[in-house]
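*Asks:* heads up, no residue letters with this:
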């Protein structure tokens, strides 16, 4: 019996032939576009509501403008903007004035450049480091053998909830995550009041480029299939 839950990532049909791409397209039995009509209607009503419609429209417009050559046909479409430029443009589209930058101290040098770049683009920037608050990891119940540096008597915890509450208090319009750890990023998103987007994710081993392991999954990183 097929899995009843959506599994779009392993859809058996060629991309251009899928139901979600064209009318009358092909779909497996667990296709969410086909099976979850009530959920789709509820989501569409929310997306086109007065509260979300402007945000959804500008997000789609920004998607389109991330490519050049659109007037010459799909075959000539070429990516033309880095993500950081798209964040700036989207914030301008939404008429945002104050941005929150929640970053890991492991990318503090890059965070300074990003902070100043956003300022030069005309935004007020509120940036909060992950170690802000200087709360010991012992308050989480961790022992020294669980620290990054077990020889350290007191090690400061990452504090994404404090980061989120700090930018909330500053009433930012949009939050940008930069290099937060797995799990810490989730905690930030759970507690942030303003919308959240991601500039960079944490990957200590791969220079914050986690897709490198995916691209090499059948060669250098094949061991991941056995972990």
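*Replies:* Yep, that arrived. Values in this document were obtained by computation on a predicted structure and should not be read as measured data. Numbering: from 1, shown residues only.
*Asks:* from here on, contacts and neighbour counts on C-alpha atoms
*Replies:* Will do.
*Asks:* all strands for the chain, in order.
*Replies:* 67-68, 78-79, 98-103, 124-129, 174-178, 196-200 (DSSP state E).
*Asks:* ranking these by burial, who's on top?
*Replies:* strand 98-103 (a mean of 26; mean count of other CA atoms under 10 Å).
*Asks:* So which elements touch that strand?
*Replies:* strand 124-129, helix 160-169, strand 174-178 (3 or more CA pairs under 8 Å, 6 or more residues apart in numbering; DSSP states H and E).
*Asks:* Now do the contacts for the spatially most central residue of the chain.
*Replies:* Residue closest to the average C-alpha location in the chain (CA atoms, centre = their mean): residue 198, at 3.7 Å. When contacts are counted by CA atoms under 8 Å, 6 or more residues apart in numbering, residue 198 touches 176-178.
*Asks:* go on, residue 162?
*Replies:* Counting by CA under 8 Å, 6+ apart, residue 162 makes contact with 132-133.
*Asks:* Included below, for side-by-side comparison, is a second structure:
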């Protein structure tokens, strides 16, 4: 691979300068802040987005609310509290909860907290619809418990139900990898995440990254 081509493939995970955060250094030659993309001038994108976020449309309100929550409460609020603060700042009154069946008790606690803070909520569990996995072509041997009724996760139906309820903001509580993608795709309301499922690490997926040089070294082994 030529040096020029190698340079074109570099991105943010190849950087150690991070001048985009503080403007106290120099941008590296491959910096995405200065590098154009397939005929698209990055400077034009930056100006267009900046202008877009200066208005009163939803994107602008969300961008400012997000920055305000980050700036005012950095390191002070839990994720639960940040979601509530964010919801208030975008005037979200009805919060949808898209929960995994395995975290339904945590979702119930979250619903109680929302109520205590003056917010309405409506929840939809991942197994809603009770459709057996075999009905969408899943083989019995690919079930957790072959030979039994095993309801598939149904994130599209979860999204539809919360859409019918006209929620203002939807919160993911532990949906599986991929199911969270489908839920986000079909949700009419904005989506944020409270819990990211990781059954092995107690729903703390970054633990695998912190220990990738030790306990989870297998993650860094190259594929054969």
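*Replies:* In hand now; what should we look at? Owing to the predicted nature of the structure, the values given are computational and were not obtained by experimental measurement.
*Asks:* picking that back up, could you point out which of the strands of the first structure sits nearest residue 155 of the first structure?
*Replies:* Nearest to residue 155 of the first structure among the strands of the first structure is strand 124-129 (15.2 Å), distances taken as CA to CA.
*Asks:* What range does that closest one cover in the second structure?
*Replies:* Aligning strand 124-129 of the first structure against the second structure (TM-score structural alignment) gives residues 120-125.
*Asks:* For the matching stretch, what is the distance to the chain centroid?
*Replies:* Computed by CA atoms, centre = their mean, to the nearest Å, the chain-centroid distance of stretch 120-125 of the second structure equals 18 Å.
*Asks:* what does stretch 143-162 of the first structure give?
*Replies:* How far stretch 143-162 of the first structure lies from its chain's middle: 25 Å, per CA atoms, centre = their mean.
*Asks:* follow-up on the earlier one: with distance to residue 47 of the first structure as extra columns, can I get the strands of the first structure in CSV?
*Replies:* Output for the strands of the first structure, formatted as CSV (distance: least, CA to CA, whole Å):
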stretch, distance to residue 47 of the first structure
strand 67-68, 24
strand 78-79, 26
strand 98-103, 23
strand 124-129, 28
strand 174-178, 18
strand 196-200, 17
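*Asks:* Of these, which is nearest residue 45 of the first structure?
*Replies:* Residue 45 of the first structure lies closest, by CA to CA, to one member of these: strand 196-200, at 21.6 Å.
*Asks:* could you give the angle of that closest one to strand 98-103?
*Replies:* Interaxial angle, strand 196-200 of the first structure versus strand 98-103 (axes from the mean of the first three to the mean of the last three CA atoms, to 10 degrees): 50 degrees.
*Asks:* What count of nearby residues applies to the aligned partner of residue 165 of the first structure in the second structure?
*Replies:* Matched by TM-score structural alignment, residue 165 of the first structure corresponds to residue 160 in the second structure. Counted with other CA atoms under 10 Å, the neighbours of residue 160 of the second structure add up to 16.
*Asks:* what does residue 222 of the first structure give?
*Replies:* Neighbours of residue 222 of the first structure under the rule other CA under 10 Å: 13.
*Asks:* could you pull out the helices for the second structure?
*Replies:* Ranges of helices within the second structure are 3-9, 19-22, 42-52, 58-73, 79-89, 104-116, 155-164, 179-186, 206-210, based on DSSP state H.
*Asks:* I'd say residue 93 of the first structure and residue 58 touch.
*Replies:* Yes: Residue 93 of the first structure is in contact with residue 58 according to CA atoms under 8 Å; the separation is 6.6 Å.
*Asks:* so which of the strands of the first structure gets nearest residue 138 of the first structure?
*Replies:* Residue 138 of the first structure sits nearest to strand 124-129 of all the strands of the first structure, at 19.4 Å, using CA to CA.
*Asks:* Please name every helix or strand in contact with the closest one.
*Replies:* Secondary-structure packing of strand 124-129 of the first structure (3+ CA pairs under 8 Å, 6+ apart): strand 98-103, helix 108-120, helix 160-169.
*Asks:* compared with the second structure, how much does that strand deviate?
*Replies:* Superposing on the second structure and averaging over aligned pairs (mean CA distance after the TM-score superposition for the first structure), strand 124-129 of the first structure comes out at 0.6 Å.
*Asks:* Not counting that strand itself, show me its contacts.
*Replies:* 97-105, 108, 115, 118-119, 163, 166-167, 170, 172.
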